[in-house]
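Trainee: quick one, structure for this:
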Amino acid sequence: MAQNQQRKHSKLGEVVRAYAPLGFITFGGPQAHIALFHDYFIEKFKWVSPKVFSELFSIASALPGPASTQMAYAFALLYAGPVGGAVSFLMWTLPVALIMAAAAIGVSYLPEQLPLVVLKIENGLTSSAIGLTALAAYKLGTKINVDPLTQILGFISAAVAINYSAAWLFPVLMIFGGLVTYLEHYYTTWRARRSEAKAFITPAAVAVAEDETGAAAAPADEEARPSQIATEVVSNRAEEEEDEHIEFSYSSKIGLAVLGIWLVLLVIAIVLKTVPGIPLPLNIFGTFYFVGSIIFGGGPVVVPLLKDYTVSVGWLTDREFLIGFALINSAPGPQFNFSAFLGGLALRSLGWGGSIAGSILAHIGIFLPGLLLMSAIIPLWTEFRKKKYIQVIFRGMGASAVGLVFAAVYLLWSKAVNDVNNANNALSISQFPLYVAIVGFSFLSVGFLKFPSYGAVLVGGLVGLIEWAVVSRQ
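Mentor: Reported below is the predicted structural model:
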């Protein structure tokens, strides 16, 4: 008993050590976060294998809510149980959430346009994040998309995500990938059985053939060979898909109960959001819980929806929203931390205490659905992931997910740099050779020279700072 308690404390300590820097260095948006997680939890801490990482990425991409936060939570949940998951979530979101809550209190003192030094540092940090994202895409692609079908699925996913944007796009691409590999597996199995049926020769037929030729008929072997090949393909793929056994701290029945809690809270949130006369604090929680339950696609999708749900009802002004938006884009961690800023302004009429309460309600409200859903799915996943059809489906989902990481490299590249002359405009990094060099440095140093990923991020920020110092002297 004491030994088990010691192990739990040891694992919690490892969670704290692993997540302590993440809330401060994860710039660049969800896909850049995934890139950093790849470096941390596969290569540095070795908490998960590339295959498990891919499966969790597929699950997070297919669920509503902030995908990178759900992945960060899932790693610790698997490694150290629910307490470890809760600790990881707080360490991942709290640093920037506190800053955004403080900003909500002091919003009247903030400038409409961020200082040039902040913009330059952000550009450098984002450039490093793009390099890390490209590295994650390369590594995941070489480990997961290893045959023609998964490579084609990755290409389709990337091509669609680059050319089209919609809230439902990510889960649809995940489902499409899983369906394709399931149908391919079904067809391969059917062909193998059909070949076996054609190759089957009865003992009587063998005897007749031996009487006539003095040897067993050669066509039997010729017919059997396709069956053997097809069977070997299926068998080899099954061996490749073998992975470590995952023990989890609670059962799938508890997972289903958690799913029920998410659903009940969603119904309550809809009531709190829509029924007139509901107290404002409850209205805030209901609104943000509802948003966290229906959003697919992360920050780029959630921001316009939050604007509609907060500015249009008079909780804050357009100018205040834009100030908070500029701040969250300059900050590390998930963009859903924006909720702490919006909730703080929504309850500012009650003073500092009201602002703090509003930040807490909004922050919990928007993140809770995604955490509940991941908590519900993980035990079901650990129980059923070894089943053949689940493995086959995850093969396609993982391939599509890798395509999304490749798409993220292009999308980040095309709108990575702040336009200092127009706060609402973002420029392609290709127009800035210095930032292109930072991308290359990040990719090369972390991927091939064993430089730590957080070091590459800090170098990017430092280069941005040096650029500002040079520009300001001219």
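Trainee: only C-alpha atoms from now on, for both contacts and neighbour counts.
Mentor: Will do.
Trainee: Gly124 versus Val459, what's the distance?
Mentor: Between Val459 and Gly124 the distance is 8 Å, computed by CA to CA, to the nearest Å.
Trainee: look at those two and report which has more neighbours.
Mentor: Neighbours were counted for Val459 and for Gly124 using other CA atoms under 10 Å; Gly124 has more, 28 against 18.
Trainee: can you give me the neighbour number for Ser339?
Mentor: Using other CA under 10 Å, Ser339 is surrounded by 28 other residues.
Trainee: from memory it sits against Ile366, does it?
Mentor: Yes - if you go by CA atoms under 8 Å, Ser339 and Ile366 touch, sitting 7.1 Å apart.
Trainee: now do the shared contacts for those two.
Mentor: Phe288 (CA atoms under 8 Å, 6 or more residues apart in numbering).
Trainee: tell me the gap between whichever helix or strand Gly141 is part of and the middle of its chain.
Mentor: Assigned by DSSP states H and E, Gly141 belongs to helix 116-144. Offset of helix 116-144 from its chain centre (CA atoms, centre = their mean, to the nearest Å): 15 Å.
Trainee: next, the second sequence, to be compared with the first:
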Amino acid sequence: MPSNPAGSSPRPTGRWSEVLAVFLRLGLTSFGGPVAHLGFFREEFVNRRRWLDDRAYADLVALCQFLPGPASSQVGIAVGLSRAGYAGGFAAWLGFTLPSAAAMVAFAYAIDVLGGAAGSGWLHGLKVAAVAVVAQAVLGMMRSLAADRERATIMVAVAALVLAVPSAWAQVGGIVLGGLSGLLLTRDAAPADHAHLPLSVGRRTGLWCLVMFFVLLIGLPVLAASVGSHALDLVDAFYRAGSLVFGGGHVVLPLLQEAVVPRGWISNDAFLAGYGAAQAVPGPLFTFAAYLGAAMQPAPSGVGGALICLIAVFAPSFLLVVGALPFWEALRRRPEVQAALRGVNAAVVGLLLAALYHPVWTSAIAGRGDFALAAAAFLLLMMWKTAPWAVVVLCAAGGALLAIV
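Mentor: The predicted model follows:
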């Protein structure tokens, strides 16, 4: 793809239907989480189809790692945008998201049909699987995002803050604290490599999208509090979660848990069971939002609730990707921005570390059998490199067996 000057818009060279077909196949087959998704994307769009070269793809990945939200979905949106314009960006998201979202809605209906299934053995096994999956995510992210003593200190401090003050505001405060601490403690780190990004949109469009992102982030809580609509409460909660998640899909767990469980929209058992089931489907982990929207008791729920929550949690990704593209070239060269981002990344590992203890561990590990099952699942994931969906199935079977004995 030829380079474009900053602020110009590339001319799309493909069709949105072509983008939809490719991403639908990826949405059906891309297991393994965001890192694996990025590997699938590189093979498809750099090596096989040559829609991007390696340097352009690497810079897109760097941009989406910098932004809050699901990195693999954001890379997909950007690839679709470069191929077929705004329709291509939407087609990429739809194709990659639809298969797992449909599976999660079906799982929500299955729980409802079974009635009282939140206490059954197989569902408890899904909660145990979540322990192993989150532990693996914490360890992997800690190795890359909190590998030195400064960032490890930020990680532990944020985890302690969130456990001491369990609220959504503490989580936001932890992210802000991480950014400030990174600015103070990690400015001497080596700067990140820079490669020219040949994908851009107009600065005016980008600025409009960034303004809309912040208007919604600030205005939705005020509007929801004044109107008193449950549908608007859902949009507010899920938009805020999608706006504040750095570091990958697993970090959405504590934000969504704090948003929906204390309000009584869904039980903690059903929440964790759905999170465990989300590991068994391909595509982005953010489709967990579709399960929550479908499984919640207050209306809107079912398919309508799933659509509201799914669109709300992904809306920030669209606004941020389009908004950041025109300004990324200059922004990422600034050492203070890179330092703040290092602190933010360490902070989100701390958020996930706190979530590993509560609610994941405290809700799933009730005895020696649960601990043994979680340890076995962790071994399979870390050492035997077993596919997450297979570990989830094994944990469900193990939970059913433990309930019998």
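Trainee: helices or strands next to the helix holding Gly141 of the first structure in the packing?
Mentor: When contacts are defined as 3 or more CA pairs under 8 Å, 6 or more residues apart in numbering; DSSP states H and E, helix 116-144 of the first structure sits against helix 30-37, helix 50-62, helix 388-414, strand 417-418, helix 433-448, helix 453-473.
Trainee: so Gly157 of the first structure touches Met397, yeah?
Mentor: Small correction: residue 157 of the first structure is Ser, not Gly. No - between Ser157 of the first structure and Met397 there is no contact under CA under 8 Å: 10.0 Å.
Trainee: so the two - more neighbours on which side?
Mentor: Met397 (32 against 27).
Trainee: for that one, what are its contacts?
Mentor: Met397 of the first structure neighbours (CA under 8 Å, 6+ apart): Glu55, Ser58, Leu173, Met174, Ile175, Phe176, Gly177, Gly178.
Trainee: switch the cut-off to 10 Å
Mentor: By CA atoms under 10 Å, 6 or more residues apart in numbering, the residues touching Met397 of the first structure are 54-55, 57-59, 61-62, 150, 153-154, 171, 173-181, 391, 403.
Trainee: buried sites along stretch 461-470 of the first structure?
Mentor: Burial within stretch 461-470 of the first structure, assessed by neighbour count using 16 or more other CA atoms under 10 Å, is assigned to Gly461, Leu462, Val463, Gly464, Leu465, Ile466, Glu467, Trp468.
Trainee: overlap in contacts of Val459 and Gly124 of the first structure?
Mentor: Ile438, Leu465.
Trainee: Arg395 of the first structure touches Phe176, doesn't it?
Mentor: No - distance between Arg395 of the first structure and Phe176: 11.4 Å, which falls outside the contact criterion (CA atoms under 10 Å).
Trainee: got a list of what the aligned residue in the second structure for Phe336 of the first structure touches?
Mentor: Aligned counterpart of Phe336 of the first structure in the second structure: Ala289 (TM-score structural alignment). Residues near Ala289 of the second structure by CA under 10 Å, 6+ apart: 101, 104-105, 238, 241-242, 252, 256, 274-275, 278, 295, 305-314.
Trainee: could you measure from the closest residue to Ile175 of the first structure other than its chain neighbours over to Val15 of the first structure?
Mentor: Distance criterion CA to CA, 6 or more residues apart in numbering; nearest residue to Ile175 of the first structure, sequence neighbours excluded, is Met397 at 6.7 Å. According to CA to CA, Met397 of the first structure and Val15 of the first structure sit 28 Å apart.
Trainee: again, but for Asp308 of the first structure
Mentor: Noted for Asp308 of the first structure: a distance of 37 Å to Val15 of the first structure, by CA to CA.
Trainee: who's more crowded, those two?
Mentor: Neighbours were counted for Asp308 of the first structure and for Val15 using other CA under 10 Å; Val15 has more, 21 against 10.
Trainee: what lines up with the more buried one in the second structure?
Mentor: By TM-score structural alignment, Val15 of the first structure lines up with Phe23.
Trainee: for its match, list the residues it contacts.
Mentor: 17, 29-30, 41, 44, 76, 80, 91-98, 283.
Trainee: hmm, try it at 8 Å
Mentor: By CA under 8 Å, 6+ apart, the contact set of Phe23 of the second structure is Ala91, Ala92, Trp93, Leu94, Gly95, Phe96.
Trainee: what do you get for Phe285 of the first structure?
Mentor: Ala269, Leu272, Leu361, Ala362, Ile364, Gly365.
Trainee: next, give me the two most distant ones among these.
Mentor: Using CA to CA, the pair of the contacts of Phe285 of the first structure lying farthest apart is Leu272 and Ile364, separated by 15.1 Å.
Trainee: looking at the two, which has the bigger crowd around it?
Mentor: Leu272 (23 against 18).
Trainee: which residues in the first structure form strands?
Mentor: 417-418, 426-427 (DSSP state E).
Trainee: deepest of those strands, which one?
Mentor: Sort the strands of the first structure by mean neighbour count, taking mean count of other CA atoms under 10 Å, and strand 417-418 sits at the top with a mean of 22.
Trainee: mean per-residue distance, that one to the second structure?
Mentor: When the second structure is superposed, strand 417-418 of the first structure averages 6.8 Å from its matched positions, counting by mean CA distance after the TM-score superposition for the first structure.
Trainee: report all helices and strands that that strand contacts.
Mentor: helix 116-144, strand 426-427.
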